[in-house]
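J.: Here's my sequence, what's the structure:
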Amino acid sequence: MPMGTGAERQVLSESDIARSLTRIAHEILERNHGSDDVVLLGIPTRGAPLAERIASRIAATEGRPDIPAGALDITMYRDDLRGQPTRTLGRTTLPASGIDGKVVVLVDDVLYSGRTIRAALDALNDLGRPAAVQLAVLVDRGHRELPIRADFVGKNLPTSRSERVRVQLTETDGAADAVTISDAVTVSDTVTTSDAPTTSDGEAR
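T.: Here you go, the predicted model:
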């Protein structure tokens, strides 16, 4: 079991995160030639407030009152559910306009193995038929296990598998926005494969 971690260092400050989200909002507008038919769905926990923030930035840029945004719970679609059956169900909230024929931008905090996004695509498939699906993440830390790539990235952050990336947001953590990375975990000789590095949501992604 883990015995401790090395020093935690900040890689994105509150202002860095704000600039990254503003840039992502502009890139979404450029890629889709405006915001018509764009819907943002955040993956809980931290993807949901990030989606709301990006939607607000897009709306402000376009001079619109709002951009459809919601949340997509993927709990029942995870491929590790059998090993951790007690996961708490989240909440899926879709805009009133739905997702059929829309450009759905999935939003998450950290992209790692790609398994969370694969689960999100499965969940999305049961809810409707979007015209296209795009992916926006605040941090891409690499180490993909599936052929999944983000369309919009706040920061590419090369990491080792033993390092931990933590995203802290005001809405979910009650503290100033920040992204930190901790040094390799010091472990005992009894570590098992279940001790994989995790993101801020406590799940291997």
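J.: CA only for contacts and neighbour counts going forward, please
T.: Fine.
J.: Could you verify that residue 154 is part of a strand?
T.: Yes. Assigned with DSSP: H, G, I helix; E, B strand; the rest coil, residue 154 falls within a strand.
J.: ok, it to residue 109 distance?
T.: 9 Å (C-alpha to C-alpha, to the nearest Å).
J.: Of all the residues in the longest helix anywhere in the chain, which ones are buried?
T.: Ranked by number of residues, the top helix in the chain under DSSP state H is helix 14-32. Neighbour counts over helix 14-32 (16 or more other C-alpha atoms under 10 Å) mark 16-18, 20-29 as buried.
J.: among the residues you listed, which two are most distant?
T.: 16 and 29 (20.2 Å; C-alpha to C-alpha).
J.: From residue 183, how far out is residue 89?
T.: 31 Å.
J.: Can you tell me the closest non-neighbouring residue to residue 159?
T.: Spatial nearest neighbour of residue 159, excluding adjacent residues (C-alpha to C-alpha, 6 or more residues apart in numbering): residue 141 at 5.9 Å.
J.: Over to the residue positioned nearest the centre of the chain. Which of the three states is it?
T.: Residue closest to the average C-alpha location in the chain (C-alpha atoms, centre = their mean): residue 108, at 1.2 Å. Put simply, residue 108 is strand when judged by three-state DSSP.
J.: Next, the second sequence, to be compared with the first:
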Amino acid sequence: MTTEHIILDASDIDRMLTRMTHEILEIHKGAEGVALVGIQTRGVIMAQRLQKKVSDVEGVDIPVGILDITLYRDDWTRVAKHPVLQATEIPFSIDGMQVILVDDVLFTGRTTRAAMDALIDFGRPDRIELAVLIDRGHRELPIQANFVGKAIATRRSETVNVMFVEKDGADQVVLQLMSEA
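T.: Here you go, the predicted structure:
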């Protein structure tokens, strides 16, 4: 039996992305030299939304890339015999850029580690930062986000699902608890 609780709705998510946008612009003193790289799948949607918000505030379009980390995962051979690869598109040089990796949920840190490994294959950014909508704790690696929408204390038995209208038909964050029947 699964228990679900909606912990964030569309307006919550939008407010968090707006705040994160302003934090990014404040720390970087604008948008010059900043690029966003979304981690497939929902990190890409989040990166595109952050790009739009930066454009609304600064009047400039910062570059956005798409990164698939499947083959960089340290557990891909255990996850699937035939991994499904998605697009990786970074149509700009990351050399010397301030690259912000974007993902929906930060959990163990392993996805972020894989993303950094994958990103370095494209060049040498001056700095790599991390923006996540949800930080749920339970790190297995020494990784932390620079920009966080919301930190949520979770149990390992719980699942945090971020949903975006572009992929899932609604904007919300759902906390699921698997309980024994």
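J.: between residue 89 and residue 183 of structure 1, which one's more packed in?
T.: When neighbours are counted by other C-alpha atoms under 10 Å, residue 89 of structure 1 and residue 183 differ, and residue 183 comes out ahead with 17 against 10.
J.: pretty sure residue 132 of structure 2 is touching residue 106, no?
T.: Yes. Here residue 132 of structure 2 lies in contact with residue 106, judged by C-alpha atoms under 8 Å, at a distance of 6.4 Å.
J.: Now do the shared contacts for those two.
T.: Residues touching both residue 132 of structure 2 and residue 106 by C-alpha atoms under 8 Å, 6 or more residues apart in numbering: residue 145.
J.: Contacts only, for the aligned residue in structure 1 for residue 82 of structure 2.
T.: Applying TM-score structural alignment, one finds that residue 82 of structure 2 aligns to residue 86 in structure 1. Not one residue lies near residue 86 of structure 1 by C-alpha under 8 Å, 6+ apart.
J.: just to revisit the earlier point, quick check: the longest helix of structure 1 compared with structure 2, mean distance?
T.: Helix 14-32 of structure 1 differs from its equivalent in structure 2 by a mean of 0.5 Å after superposition (mean C-alpha distance after the TM-score superposition for structure 1).
J.: In structure 2, point out the residues matching whichever helix or strand comes after that helix.
T.: Using DSSP states H and E, the next helix or strand after helix 14-32 of structure 1 towards the C-terminus is strand 38-42. Taken onto structure 2 by TM-score structural alignment, strand 38-42 of structure 1 occupies residues 34-38 there.
J.: right, and residue 55 of structure 2 touches residue 61 too?
T.: Yes. Under the criterion of C-alpha under 8 Å, residue 55 of structure 2 makes contact with residue 61 at 5.3 Å.
J.: Can you list the residue ranges for strands in structure 2?
T.: 2-8, 34-39, 64-67, 98-106, 127-135, 147-151, 158-163, 172-178 (DSSP state E).
J.: Reformat these into CSV and put distance to residue 115 of structure 2 next to each item.
T.: Below are these laid out as CSV (distance: least, C-alpha to C-alpha, whole Å):
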stretch, distance to residue 115 of structure 2
strand 2-8, 26
strand 34-39, 7
strand 64-67, 7
strand 98-106, 8
strand 127-135, 10
strand 147-151, 16
strand 158-163, 19
strand 172-178, 23
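J.: So which of the ones you listed is nearest residue 89 of structure 2?
T.: strand 64-67 (4.9 Å).
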